[in-house]
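1. after the sequence you'll find the predicted model.
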Amino acid sequence: MSTTSEAVPVEIITARDVPLGGPRAMTVHRTLPQRRRSLIGAWCFCDHYGPDHVAATGGMDVAPHPHTGLQTVTWLFTGEIRHDDAQDVHAVVRPGEVNLMTAGAGTCHSEVSTEETDILHGVQLWTVLPEDARHGPRRFDHHVPDTVSFDGGEALVFLGSLLGETSPVHTFTPLVGAEIRLDPGASVDLVVDPGFEHGVLVDTGRITLEGTPVARTEIGYAGTGASTLHLVNTGDLQARLILLGGE
């Protein structure tokens, strides 16, 4: 797919390494929030982790903790996480399945990698709720998106709309979230909402966004005004990306 669009400037958001848990804690690469940029649309938090050898680090072991006024979005590439919350929801998060918890006026949950998990790899995301929803009811959504193929790759759209696919998961502001896999040497022009700002997190591969290289664990940020985002895999291996966007 190819369309013509004036390129928007790309800002590189680098990650800082943060230990998650105790002395044998796994390390996460945190790109949001930062002083220079705290939000991409309503996306307010992005932790990228793995591939993490659970036997060496203990994996994910996040004790019960509270949230209010936001949604937590868990997306995995490898491994499993057990989610338990105060709404009496007990779920196992698996690769390619999105779990979204709406905290609303307040809830509590824990996240622990399962005993069957050898390698843990994925992203933990949050969205901030608007004022008219932040004190509302709690809820939990689970969705398994279909794979959408395009020339040069494929995608899993877990929130919002992209590539002709729309997720049924409810959000309280317009958002998009998708895993994109781009073949070696391939390029794609993603048709996007020009009212959105977007971030492209690189998990694997060598990528350029609008001609700007974006390294692994970095986010390439593009502000509003773009009707397409031009991505190129300049490497010889498949690239995997997370696209985040919102108004």
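-> Sure, I can see it.
2. from here on, contacts and neighbour counts on C-alpha atoms
-> Noted.
3. is it fair to say residue 56 lies in a strand?
-> No: using DSSP: H, G, I helix; E, B strand; the rest coil, the assignment for residue 56 is helix, not a strand.
4. contacting residues for it?
-> residue 24 (CA atoms under 8 Å, 6 or more residues apart in numbering).
5. how close does it get to residue 87?
-> Per CA to CA, to the nearest Å, residue 56 is found 32 Å from residue 87.
6. any idea how far residue 87 is from residue 158?
-> 22 Å.
7. just give me the neighbour total for residue 183.
-> 21 (other CA atoms under 10 Å).
8. another one to put next to it:
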Amino acid sequence: MSNTEVAPQEILCEADGSRVGLELLAPRQVPLGGPRAMDVRRTLPQRQRSLIGAWCFLDHYGPDRVGDSGGMKVPRHPHTGLQTVSWLFTGEIEHRDSAGFHAAVRPGEVNLMTAGRGISHSEFSTPATTVLHGAQLWVALPDSARHMAPTFEHFRPEPVNGIGWIMRVFLGTLSGSVSPVTTHTPLLGAELLLEAGAELTLETEAAFEHGLLVDSGSLVLDGHPVPKDSLAYVPAGHRSLTLAAGDDGARVLLIGGEPLGEKIVMWWNFVGRSHEEIVAYRAQWQAEIGAAEVSAEGAADGAGPASWAAATAAAGGGADLRFGPFPAGEPAALPAPALPNARLRPRG
């Protein structure tokens, strides 16, 4: 998913050990497009907390009737230095990327795209989808992995059942359930469904920070009520978490991981380490989509190269495209927003 804000701010992401105890992060509404756009509820990043482990972005959406909201329509856009994690409760999304992967995102199945040095992808809800409901998360890659080749993984976790609860672990390890999906820092991601009045105590890694998003119902975490759509942050040092559902049950997403231990500047859809890197990523993306437009126009009138990779090479950009190539006939790519007038500086 793209960050479609027209004036995104640069964000310094770093572990913040100054706070102890549970912290509640309220969501903010962000539209994904025009006047009939689907809204998402963003709980990461925020000024007071930009990372939970290596998790750096969390958008939560729905349930939305596609006939009213228009569904998800996110044309091709770029990413660097991160992994995207797609998790649905209802509906279906078509994913297509420049590494050659074409997949469906379905409920109970995790799709993880590793951008590495650079990738571009699109996401559209399918015509058969009537209600769309789920979450999109990003994971910041450590310096040791952020220049790797882009790739994609898909996994359907087997549900783990207990008295009054169901668990699906899509990243990492929890309660004996293990996900084979590749991560580059120690991480955890799981969906938990609790029946009315159910209580569940989870043994957790003391080295992990944790975040718990309440999707539906009502929940008390370690004795503290967590409002619906809010993200509860629990600092490292806790060896267990106790979840208690209210009379309407609860569905929650649990994320966690060891603190990243690195400062990262995040602006729009790019994760980098400096102002210069972000500026270079944006310039290269604009050059590549500009070459694509020239190629498409030339192919239409028979006067230009049939492939925009060839167009970029002809323009002196070479065939090694950071964000491409991409299949022909797709909707126009999203241009990058304008950079701030001032130098991108770390904030936090």
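-> Everything's here; your move. Everything numeric in this text was worked out from a predicted model, so none of it was measured.
9. quick revisit: more crowded one of residue 158 and residue 87 of the first structure?
-> For residue 158 of the first structure versus residue 87, neighbours defined as other CA under 10 Å are more numerous around residue 158 (28 against 14).
10. what do we get in the second structure for the more buried one?
-> Aligned against the second structure by TM-score structural alignment, residue 158 of the first structure finds its counterpart in residue 170.
11. tell me where the second structure has helices.
-> Counting by DSSP state H, one finds helices in the second structure at the ranges 66-69, 275-301, 308-314.
12. which one of these lies nearest to residue 219 of the second structure?
-> helix 66-69 (28.1 Å; CA to CA).
13. which residue numbers in the first structure go with the closest one?
-> By TM-score structural alignment, helix 66-69 of the second structure lines up with residues 54-57 in the first structure.
14. please identify the buried residues of that stretch?
-> Across stretch 54-57 of the first structure, burial judged by 16 or more other CA atoms under 10 Å covers residue 54.
15. that one vs the second structure, average offset?
-> When the second structure is superposed, stretch 54-57 of the first structure averages 0.5 Å from its matched positions, counting by mean CA distance after the TM-score superposition for the first structure.
16. off-centre distance for that stretch?
-> The chain centroid and the centroid of stretch 54-57 of the first structure are separated by 23 Å under CA atoms, centre = their mean, to the nearest Å.
17. now swap in stretch 229-238 of the second structure and tell me
-> 18 Å.
18. same question for stretch 137-157 of the first structure.
-> On CA atoms, centre = their mean, the centre of stretch 137-157 of the first structure falls 11 Å from the chain's centre.
19. figure out the length between the terminal residues of it.
-> Note: stretch 137-157 of the first structure ends 25 Å apart using CA to CA.
20. would you check the span in the second structure matched by stretch 212-229 of the first structure?
-> The aligned range for stretch 212-229 of the first structure in the second structure is 224-241, by TM-score structural alignment.
21. what residues of that stretch count as buried?
-> Neighbour counts using 16+ other CA under 10 Å place 225-236, 238 of stretch 224-241 of the second structure among the buried residues.
22. residue 246 of the second structure: which of these is nearest?
-> residue 225 (9.8 Å).
23. how about the nearest residue to the spatially most central residue of the second structure, chain neighbours excluded?
-> Centroid-nearest residue in the second structure, with CA atoms, centre = their mean: residue 137, separated by 2.6 Å. Spatial nearest neighbour of residue 137 of the second structure, excluding adjacent residues (CA to CA, 6 or more residues apart in numbering): residue 58 at 4.5 Å.
24. ok, the one you found - contacts?
-> Applying CA under 8 Å, 6+ apart to residue 58 of the second structure gives the contacts 42, 43, 44, 45, 135, 136, 137, 138.
25. please report the distance of the equivalent of the second one over in the first structure from residue 84 of the first structure.
-> With TM-score structural alignment as the criterion, the equivalent of residue 43 of the second structure in the first structure is residue 31. According to CA to CA, residue 31 of the first structure stands 26 Å off from residue 84 of the first structure.
26. could you do residue 156 of the first structure as well?
-> Counting by CA to CA, the gap between residue 156 of the first structure and residue 84 of the first structure amounts to 25 Å.
27. between those two, point out the one with more neighbours.
-> residue 156 (23 against 17).
28. so the more buried one makes contact with residue 148?
-> Yes: between residue 156 of the first structure and residue 148 a contact is recorded at 6.3 Å, counting by CA atoms under 8 Å.
29. pick out the most distant pair among the contacts of residue 58 of the second structure.
-> Maximum pairwise distance in those, criterion CA to CA, is 14.3 Å, between 45 and 135.
30. in the longest strand anywhere in the second structure, what counts as buried?
-> For the second structure, the longest strand by residue count, based on DSSP state E, is strand 240-257. By neighbour count on 16+ other CA under 10 Å, the buried set for strand 240-257 of the second structure is 243-246, 249-257.
31. tell me what that strand is packed against?
-> Helices and strands touching strand 240-257 of the second structure, by 3 or more CA pairs under 8 Å, 6 or more residues apart in numbering; DSSP states H and E, are strand 55-65, strand 187-194, strand 199-203, strand 209-221.
32. can you give me the neighbour number for residue 131 of the first structure?
-> For residue 131 of the first structure, the number of neighbouring residues by other CA under 10 Å comes to 10.
33. just tell me what it corresponds to in the second structure.
-> Mapped onto the second structure by TM-score structural alignment, residue 131 of the first structure lines up with residue 143.
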